[in-house]
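fold the following for me, if possible:
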Amino acid sequence: MDVTRAYIFVAQLVVVAAFTGCDKPRSGETVFPKTANECQATAVPGQYLVRWRNGHVTTEAGSSRAQFIDDFVEPQLEKIDFVEADQVVRVDAELESSSLYDYPDNWGTQRIDASVAWQKNVRGDNILVAVIDSGVDITHPNLAGRVYKNPGESGLDPSGKDKSSNGVDDDGNGFIDDVSGYDFVANSPHVYDNSFHGTHVSGIIAAEHSDIVHQTGHVQGVAPGATILPLTFIDATGGGTLGDAVRAIDYAVKMGAKIINASWGGAPCSQILGEKIASLANHNILFVAAAGNRSTNIDVDKEYPASYNYPAQITVGSTGNLDLMADHSNYGDSRVHLFAPGSRIVSTVPGGGYRSSTGTSMATPFVAGTAALIWSTRPQASASEIRQILLSTVKFDALYRNSSQGRLDIGHAIMSILP
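This next block holds a predicted model:
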């Protein structure tokens, strides 16, 4: 065999071998990740998340895994990237008795020196914060003026009907009458709070300041000029699904949110949720997640989304009024990034009231609100730059089990960026 033929022969062998190695047979079973069997405890029966090869994610139903594979996956196998069982996530906080109001009502904002920002007229103006949670009481006196109003669903349509209730997708975003967010549990534009959680979180972020003294005193949002985008995916039981969470994240991106507050968690394993949160950096969105309330190290005993560690993510643990890490708070030298006040925090609740609650769910919106303050002074900043400012200006404590060894400090953050 001459040299030329030898090279051709070897090249053909390489090509054939390459195609043979890549042509691994796929089946309906192979599109499920290897971790699928490890996540059954939190799986939603008969509900699946499909990651299509075009990048889209949809929620699909099947009476059983075998039936779903046979009837849905196999006929569309070449279009599907992978499939996960949908999973349950939860919020973990309860309203507390008024007898527990032994902390000053605004001890949290006082401890982090929020007034330094307010005195400089830094209020978070024009920053949209998506609260992906249980809904929001958009009529609450301290929140009504801070809730997002979709300009495409406001005013009158050509026939003189109110766009907010005309049953038409006036702005062409795929959602009908979504004037103030969307409820992904009920597939409805009505974002009533299914519990109290989303309203409480929203008040910590952006409750308008008032001189009116209520039964529990003054409630002051960290960023009283920010705008809240209510996105409901938690139902009345305190649970929600990853599928609805992903839909809510997509909506927040579509509507131009700069910050997402995620005071929820528990999903043990989801590639889809991880990819979705990682992609937020491409949209310049900061994802602020609650560390969780199991008093555990989530570097080791991981809990998601808290244990993801993406460049545009901040995971928040909780402190009490003595500036010690709260007993309930998760921690981690790598995957928890800072602490913030989270014990007996008084904030807004549905019906125009004010109540106290405890948890990393309450600590997280302090950070989301602070991010809004900083971003309003640096509108051209990237999400990673906002994150860096937050983490580089913490109040240091060598005993804190988080990556910055610090607690949120608005005063220091604002003084570091403003003259």
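
use CA for all of it now, contacts and neighbours both
Fine.

mind checking the longest helix of this protein?
Looking across the chain with DSSP state H, the single longest helix is helix 3-22.

and the residue minimising distance to the centre of the chain, what does it touch?
Note on the chain: the residue nearest the mean C-alpha position is A262, at 2.9 Å, using Cα atoms, centre = their mean. Counting by Cα atoms under 8 Å, 6 or more residues apart in numbering, A262 makes contact with 131-133, 287-290, 364.

over to G369?
Taking Cα under 8 Å, 6+ apart, we find G369 in contact with 124, 204-206, 221-223, 226.

if you set the cut-off to 6 Å instead, what comes out?
Listed by Cα atoms under 6 Å, 6 or more residues apart in numbering, the contact partners of G369 are 205, 222-223.

tell me which stretches of the stretch 1-150 of the chain form helices.
For the stretch 1-150 of the chain, applying DSSP state H, counting those that start in this stretch gives helices covering 3-22, 65-68, 107-111, 115-119.

returning to what we had before: and which of the contacts of G369 is nearest R111?
Lowest distance from R111 to these (Cα to Cα) belongs to V222, with 11.7 Å.

which SS class is that closest one?
Secondary structure assignment for V222 (DSSP: H, G, I helix; E, B strand; the rest coil): coil.

that one and V15, how far apart?
Taking Cα to Cα, to the nearest Å as the measure, V222 falls 62 Å from V15.

which one of the two is surrounded by more residues?
Neighbour count, other Cα atoms under 10 Å: between V222 and V15, V222 has more, with 35 against 11.

where's the more buried one relative to T319, distance?
Distance from V222 to T319, by Cα to Cα: 17 Å.

same check, this time on C22
Taking Cα to Cα as the measure, C22 falls 52 Å from T319.

of the two, who's got more company?
More crowded of C22 and T319, by other Cα under 10 Å: T319, with 26 against 8.

the more buried one: what's it in contact with?
T319 touches 325-326, 340-342, counting by Cα under 6 Å, 6+ apart.

want to put them side by side, so please do this one too:
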Amino acid sequence: SDNVSLNSLEGFTLVNTISDMYGNVQVYELASSATIEQAIKEISSSVCIQRCYLSSNGVDLIPNGYINVKLKSKSDFSKLRAAAFSNGCEIMEQDQFMPLWYTLRIKESGGNNSVEAANSIYETGMFAYAFPSFSCNGYEFSYDDRIDEQWGLYNSKYEGIDISISQAWNYATGRGIVIAVVDDGIDMEHEDLASNIYYKSYDTEQFQSPSVPYGDHGTHCAGIAAAVRNNGIGIAGVAPDAKLMSISNKLAYSTNYERKMANGINWAWVNGADVISCSWACEPNEFVEEAIYYAVFRGREGKGCVFVNSAGNCIRPRGSLTYPAKLCEDVLAVANITNDGLLSVTSCVGANLFVSAPGSYILSTIRGNRYKFDSGTSMACPHVAGLAALILERNPSLTAREVREIIARNTKKVGDIPYEYIAIKKYGTWNPCYGYGLIDAYKAVLNTPRNQK
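Got it, this is the predicted structure:
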């Protein structure tokens, strides 16, 4: 019910709310001194109160008020109508694919119980099946053996301080989208990346294909964005079915660095990249600037590539955004948050900061079929690149700016009190340390308008 809460009763703590268009199911945890009988005595005249259950596998089963019934024949509908009335239920709908199945719902008032009602209906012998519906956490999150170490995908210590990816994967996994990682190259034979490697790659040092991995940084970023999921090894990427385009450069002390980075960005958008992930900085220069503008306005046949960049790492807390993160609003500058939802002390901040993402102690792939933890805005950036791929799978016709708006409007306002979201910017409340907030993959894909073909 929308208007009733047990929070006022001693020993009851609200832990979850399950909602649909007909109302809410509120789930409470009881202290040892609390009893359901107490709640029933207090307010059962206005709501249905039921116990939750535990499956044999230890999964919480929450009665949600619905009952599923299968008729023995089409002519038995009148029997269903009578059974529903006598058990305090209403008939909600007939299944469009299996027309002998109907869904009933317990009426909120009157102290009815969906489990008891389902048993009563079945025991009449007039129906083929009747059983109560239970809500549970049904996500088979991932079968990768180190997924539980990826707090950015699911944070078991601090609830909600993650990107809510498990729910998002029910809607999109990045299939058909190409993420270019312009970095020091991807180990394209890594066991957790190989099947997601795009067939085109490029090395800016030699100005030719294929890409060459000069270090571990690019491989680490690539795994965060799009490591293979459910292969039974390692980790899962944010967009586990996206393709990874490897563009390599010697990030440390390369000659004519600006030209090479610009060349890599241009090669990416010309050769089919949808999202460009850049976890690096350089001195402001027109070469890189023009390449970025080409990518965000000419890429994807004029719809624009989504260009994501690390906000920068600083020695002193709250240092200014680096370049090109500070260039313009079309660069999605990403800050690094820790697993408690606070800004990392090494993360740069500033007026063009876009959003925040997990960036501290992040497990991902490195060369030689290995894995390691690393920290920095470099790790935060590919989380957002992966999210952009999920959105574009849902609707490939979106422009880069439309993708940016969806990401910004669907965030979690994390952070500590001194950094409240009091500034009003283009896409809502904002602050210079967290941008529009921590990315929320589930909300973003859910609120992505579907492609109209």
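
mind checking the TM-score on these two?
Once superposed, chain against chain, the TM-score is 0.62 (TM-score structural alignment, normalised by the length of the first structure); 278 aligned residues with a Cα RMSD of 2.3 Å.

thinking again about what came up before, residue in the second structure matching the residue nearest to the centre of the first structure?
In the second structure, A262 of the first structure lines up with C278, judged by TM-score structural alignment.

Provide the aligned range in the first structure for the lengthiest helix in the second structure.
Using DSSP H to define each element, the second structure has its longest helix at helix 377-394. Under TM-score structural alignment, the counterpart of helix 377-394 of the second structure in the first structure spans residues 360-377.

repeat that for stretch 116-126 of the second structure.
Residue span in the first structure matched to stretch 116-126 of the second structure, by TM-score structural alignment: none.

just give me the neighbour total for L95 of the first structure.
By other Cα under 10 Å, the residues close to L95 of the first structure number 18.

and D20 of the second structure, by the same measure?
Around D20 of the second structure there are 7 residues (other Cα under 10 Å).

what's the answer for N282 of the first structure, then?
Count around N282 of the first structure with other Cα under 10 Å applied: 11.

three-state assignment of it?
Using three-state DSSP, the secondary structure recorded for N282 of the first structure is helix.

which ones are touching the alignment partner in the second structure of it?
For N282 of the first structure, the aligned position in the second structure is F297, judged by TM-score structural alignment. F297 of the second structure sits next to G304 when contact means Cα under 6 Å, 6+ apart.

report how many residues lie close to L231 of the first structure.
Using other Cα under 10 Å, L231 of the first structure is surrounded by 32 other residues.

surely it forms part of a strand?
Yes - assigned with three-state DSSP, L231 of the first structure falls within a strand.

quick one: the strands in the stretch 201-350 of the second structure?
Ranges of strands in the stretch 201-350 of the second structure, per DSSP state E, counting those that start in this stretch, are 202-203, 243-248, 275-278, 306-310, 331-337.

returning to that earlier point: and the closest residue to the residue nearest to the centre of the first structure other than its chain neighbours, what does it touch?
Closest residue to A262 of the first structure apart from its sequence neighbours, by Cα to Cα, 6 or more residues apart in numbering: A289 at 4.7 Å. Contacts for A289 of the first structure were tallied using Cα under 6 Å, 6+ apart; they are 262-263, 306, 315.

do S320 of the second structure as well
Taking Cα under 6 Å, 6+ apart, we find S320 of the second structure in contact with 348-350.

swap in I407 of the second structure?
I407 of the second structure neighbours (Cα under 6 Å, 6+ apart): A444.

quick one: map it onto the first structure.
In the first structure, I407 of the second structure lands on L390 (TM-score structural alignment).

which stretches of the stretch 51-200 of the first structure form strands?
57-61, 80-90, 95-96, 128-133, 182-183.

looking at those, which is nearest to R401 of the first structure?
strand 80-90 (24.0 Å).

quick one: the closest one aligns where in the second structure?
Aligned using TM-score structural alignment, strand 80-90 of the first structure spans no residues in the second structure.

ok, back up a step: deepest of the strands of the stretch 201-350 of the second structure, which one?
Most buried of these by mean neighbour count (mean count of other Cα atoms under 10 Å) is strand 331-337; its value is a mean of 32.

what angle do that strand and strand 306-310 make?
Orientation of strand 331-337 of the second structure against strand 306-310 (axes from the mean of the first three to the mean of the last three Cα atoms, to 10 degrees) gives an angle of 40 degrees.

and strand 331-337 of the second structure, which stretch of the first structure?
Counting by TM-score structural alignment, strand 331-337 of the second structure corresponds to 313-319 in the first structure.

chain center to that stretch, what's the gap?
In terms of Cα atoms, centre = their mean, to the nearest Å, the centre of stretch 313-319 of the first structure is set 12 Å apart from its chain centre.

mean distance between the longest helix of the second structure and the first structure after superposition?
Helix 377-394 of the second structure: mean distance to aligned residues in the first structure after superposition is 0.3 Å, counting by mean Cα distance after the TM-score superposition for the first structure.
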